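S.K.: need coordinates for the following:
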Amino acid sequence: MSLHYSVLASGSTGNALYIESEQSRLLVDAGLTGKAMLALFDQIHRSPEGIDGLFVTHEHSDHIKGVGILARKYNIPLYANQKTWDAMEAKIGKIDPALKFLWEVGEVKQFGDIEVESFNVSHDAADPMFFQFAHEGKRLAHITDTGYVSDRMKGTIRGADAYIFEANHDIGMLQMGHYPWSVKRRILGDYGHVSNEDAAVAMSEVLDERTKRIHMAHLSKDNNMKELARMSVSQTLASRDVDLSKIHLLDTDPVIPTPLLKL
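M.R.: The predicted model follows:
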């Protein structure tokens, strides 16, 4: 069986990614309520029951809102680094010690036939990290919630077959929008979120001939639009000589999961 995945939810209101293979079922983040998470699973005809691991990227509420309830109800093992555990433990409620696992930045773990590597990002959280998944020679890289994409991050995720890549905001919309300047400065800073254009520049430096799919993720509900993100990313990639005829640029949504896609 090939690796299949669905971006269950992506955006400022909640984030979750589901991955499955013949041997393993995995979840990255659960940033919506338990009820909303179950509705997302229903839409892809799956259940949280039997998930082998729930990986937490960082402690912000749009990534952990449903973590505690899913772990308790379905006995799902939780994985996070020590600083993230320290920062989120009071927010997710009591967790059975048998379900608590440490996973530090840069570690590679094996879940059945899926190899998962963690890597750090630059965000205003305790110790944020994201993941890439390898299965039968193919890779899925997941990177959002970062103020910039460093050379180290690029080196880790270069040449993946598919990307879930942050394109958080349009700079003009953010600058002209209603957010207080302190919030705008946080988003635009090195520990905030990448813009459409900056995301596309980073994409152009990691894509290769194997890359077939890019999901534009974690769009701001106030400072971006799907059509605008797609246009900005497409134009920037084209200006950097990326052949878009061979790559699918795909939307994600805060409440509508993508279909289960084959890597």
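S.K.: can we go C-alpha only for contacts and neighbour counts from here?
M.R.: Fine.
S.K.: can you give me the end-to-end span of stretch 70-80?
M.R.: Taking CA to CA, to the nearest Å, stretch 70-80 runs 15 Å from one end to the other.
S.K.: pull out the buried positions in it.
M.R.: Buried residues in stretch 70-80, counted by 16 or more other CA atoms under 10 Å: 70-71, 75-80.
S.K.: likewise for stretch 175-185?
M.R.: Counting neighbours by 16+ other CA under 10 Å, one finds that the buried residues in stretch 175-185 are Lys184.
S.K.: what's the answer for stretch 144-155, then?
M.R.: For stretch 144-155, burial by neighbour count (16+ other CA under 10 Å) applies to 144-149, 153.
S.K.: looking at those, which is nearest Thr84?
M.R.: Checking the buried residues of stretch 144-155 against Thr84 with CA to CA, the nearest one is Asp145 at 14.5 Å.
S.K.: my guess is the closest one contacts His193, does it?
M.R.: Yes: at 5.5 Å, Asp145 and His193 qualify as touching, with contact defined as CA atoms under 8 Å.
S.K.: what sits in contact with each of those two?
M.R.: Shared contacts of Asp145 and His193, defined by CA atoms under 8 Å, 6 or more residues apart in numbering, are found at 123, 166.
S.K.: what lies in contact with the helix ranked longest in the chain?
M.R.: Counting residues, the longest helix found in the chain (DSSP state H) is helix 226-239. For helix 226-239, contacts defined as CA under 8 Å, 6+ apart pick out 167, 169-170, 196-197, 199-201, 203-204, 216, 219, 244, 249-251.
S.K.: now the second one, please; I'll put the structures next to each other:
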Amino acid sequence: MRLCSIASGSSGNCIYIGSDSTHILVDVGISGKRTEAGLKELELSMRDIDGIFITHEHTDHIAGLGVLSRKYEVPIYATRGTIEAIQKTSSVGKIPEDLFHTVFPDEKLMIKDICCNPMRISHDAADPVAYRFAHGRKKAAIVTDLGNYNDYTVESLKGMDALLLEANHDINMLQVGPYPYYLKQRILGDKGHLSNERAGQLLTRLIHDDLQAVLLGHLSKENNMPELAYEAVRVEMTMADEGIAVRDLPMQVARRNEVTPVIHIA
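M.R.: I've put the predicted structure just below:
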């Protein structure tokens, strides 16, 4: 199984996950042109894509959905609440009804040889989810837009071989930054976004000897920096001292305008 970020950040998200025979996108919050260019770097095209899984209806996750789904007739998978919200989003345009397929948290579905399993998350959207994927015994999860986490989150993400996890903001940068007060409160709230520190604390509960790769994603352009996110998460894990060699954990930061190196989950 392979995992790659085509784009990740507060301005647009598009993640690829696939096997030799199955190719999936999670969110298309960038333009169709950028999505296709990113796939080309992976030696793929939209005609190879078997499905688009949408986490929620915010623009940075669906901006390119209308154009791409209409052009290529790719099946769209999302919760009922998210589908209804997408259909009410005028900027997306009209999407044929038969392209939509409803998913339910903790109910698995197969897309060819990949098992997809949505999980509930806390975010200020209609009916948001994150996604877990399995190919044989290999498992990966894509978890962003997570205002908070609880025991359900931890249990849902245990045993992953690879993980894309939100590290959205540095709390101090957000607090002293230019955002209006209401927006700061929204981001910091239980239905907002995960800070660098909270991402590190969650990762501490998920790390295990067989975790092959971590990709930090959905960084805020205004309230974070890749180097800061990376170091803050490392510090949290080091402080926890769980007896696992944190220094040996392959971890990288997904950039907003760059395709990351492909993570091969062996």
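S.K.: quick one: the strands in the second structure, in order.
M.R.: Ranges of strands within the second structure are 2-7, 14-18, 23-26, 51-53, 76-78, 100-102, 109-111, 114-120, 129-135, 138-143, 162-166, 213-217, 251-253, 263-264, based on DSSP state E.
S.K.: can you list those strands in a markdown table and add distance to Arg186 of the second structure?
M.R.: Conversion of the strands of the second structure to a markdown table gives the following (distance: least, CA to CA, whole Å):
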| stretch | distance to Arg186 of the second structure |
| --- | --- |
| strand 2-7 | 23 |
| strand 14-18 | 23 |
| strand 23-26 | 24 |
| strand 51-53 | 25 |
| strand 76-78 | 24 |
| strand 100-102 | 28 |
| strand 109-111 | 33 |
| strand 114-120 | 19 |
| strand 129-135 | 18 |
| strand 138-143 | 19 |
| strand 162-166 | 16 |
| strand 213-217 | 19 |
| strand 251-253 | 24 |
| strand 263-264 | 32 |
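S.K.: Gln87 of the second structure is nearest to which of those?
M.R.: Taking CA to CA, strand 100-102 is the member of these nearest to Gln87 of the second structure, at 10.1 Å.
S.K.: how far does that closest one sit from its chain's centre?
M.R.: Relative to its parent chain, strand 100-102 of the second structure has a centroid offset of 19 Å by CA atoms, centre = their mean, to the nearest Å.
S.K.: that one vs the first structure, mean deviation?
M.R.: Once superposed with the first structure, the aligned residues differ from strand 100-102 of the second structure by a mean of 1.1 Å; criterion: mean CA distance after the TM-score superposition for the first structure.
S.K.: what span of the first structure lines up against that strand?
M.R.: Mapping strand 100-102 of the second structure onto the first structure (TM-score structural alignment) gives residues 100-102.
S.K.: residues in contact with that stretch?
M.R.: Residues outside stretch 100-102 of the first structure that contact it (CA under 8 Å, 6+ apart): 77-82.
S.K.: got those as a markdown table, with distance to Ala16 of the first structure columns?
M.R.: Listed next are the contacts of stretch 100-102 of the first structure as a markdown table, based on distance: CA to CA, whole Å:
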| residue | distance to Ala16 of the first structure |
| --- | --- |
| Pro77 | 16 |
| Leu78 | 14 |
| Tyr79 | 14 |
| Ala80 | 15 |
| Asn81 | 18 |
| Gln82 | 21 |
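S.K.: quick one: which of the residues you listed is nearest Gly106 of the first structure?
M.R.: The closest of those, once distances to Gly106 of the first structure are taken by CA to CA, is Asn81, at 10.4 Å.
S.K.: that closest one maps to what in the second structure?
M.R.: Looks like Asn81 of the first structure aligns to Thr79 there (TM-score structural alignment).
S.K.: what do you get for Phe119 of the first structure?
M.R.: By TM-score structural alignment, Phe119 of the first structure lines up with Met119.
S.K.: let me see the contact set for that match.
M.R.: By CA under 8 Å, 6+ apart, Met119 of the second structure lies in contact with 105-106, 129-132, 156.
S.K.: looking at those, spot the one nearest Gln185 of the second structure.
M.R.: Distance ranking of the contacts of Met119 of the second structure against Gln185 of the second structure, using CA to CA, places Val129 first at 21.7 Å.
S.K.: Glu107 is in contact with that closest one, correct?
M.R.: No: at 11.9 Å, Val129 of the second structure and Glu107 do not qualify as touching, with contact defined as CA under 8 Å.
S.K.: between these two, point out the one with more neighbours.
M.R.: When Val129 of the second structure and Glu107 are compared for neighbours, Val129 comes out ahead with 30 against 10, by other CA atoms under 10 Å.
S.K.: any idea how far Gln235 of the first structure is from Ser6 of the first structure?
M.R.: For Gln235 of the first structure, the distance to Ser6 of the first structure - CA to CA - is 26 Å.
S.K.: and the match of Asn81 of the first structure, how far is that from Thr59 of the second structure?
M.R.: Counting by CA to CA - Thr79 of the second structure and Thr59 of the second structure are separated by 16 Å.
S.K.: swap in Ile265 of the second structure?
M.R.: According to CA to CA, Ile265 of the second structure stands 30 Å off from Thr59 of the second structure.
S.K.: those two: who's more crowded?
M.R.: Ranked by neighbour count (other CA under 10 Å), Ile265 of the second structure and Thr59 place Thr59 first, with 21 against 17.
S.K.: what is the aligned counterpart of the more buried one in the first structure?
M.R.: Under TM-score structural alignment, Thr59 of the second structure pairs with Ser61 in the first structure.
S.K.: quick check, its match in contact with Asp29.
M.R.: No: assessed by CA under 8 Å, Ser61 of the first structure is found out of contact with Asp29, at 10.0 Å.
S.K.: still on that earlier bit, between the buried residues of stretch 144-155 of the first structure, which is closest to Ala160 of the first structure?
M.R.: Ala160 of the first structure lies nearest to Met153 out of these, by CA to CA, at 12.5 Å.
S.K.: could you measure that closest one against Phe131 of the first structure, distance?
M.R.: If you measure Met153 of the first structure against Phe131 of the first structure using CA to CA, the figure is 11 Å.
S.K.: what of Ile187 of the first structure?
M.R.: Counting by CA to CA - Ile187 of the first structure and Phe131 of the first structure are separated by 22 Å.
S.K.: count of residues packed around Asp29 of the first structure?
M.R.: When neighbours are defined as other CA under 10 Å, Asp29 of the first structure has 26 of them.
S.K.: so what corresponds to Ala39 of the first structure in the second structure?
M.R.: Using TM-score structural alignment, the equivalent of Ala39 of the first structure in the second structure is Ala37.
S.K.: tell me how many other residues surround its match.
M.R.: Neighbourhood size, Ala37 of the second structure [other CA under 10 Å]: 17.
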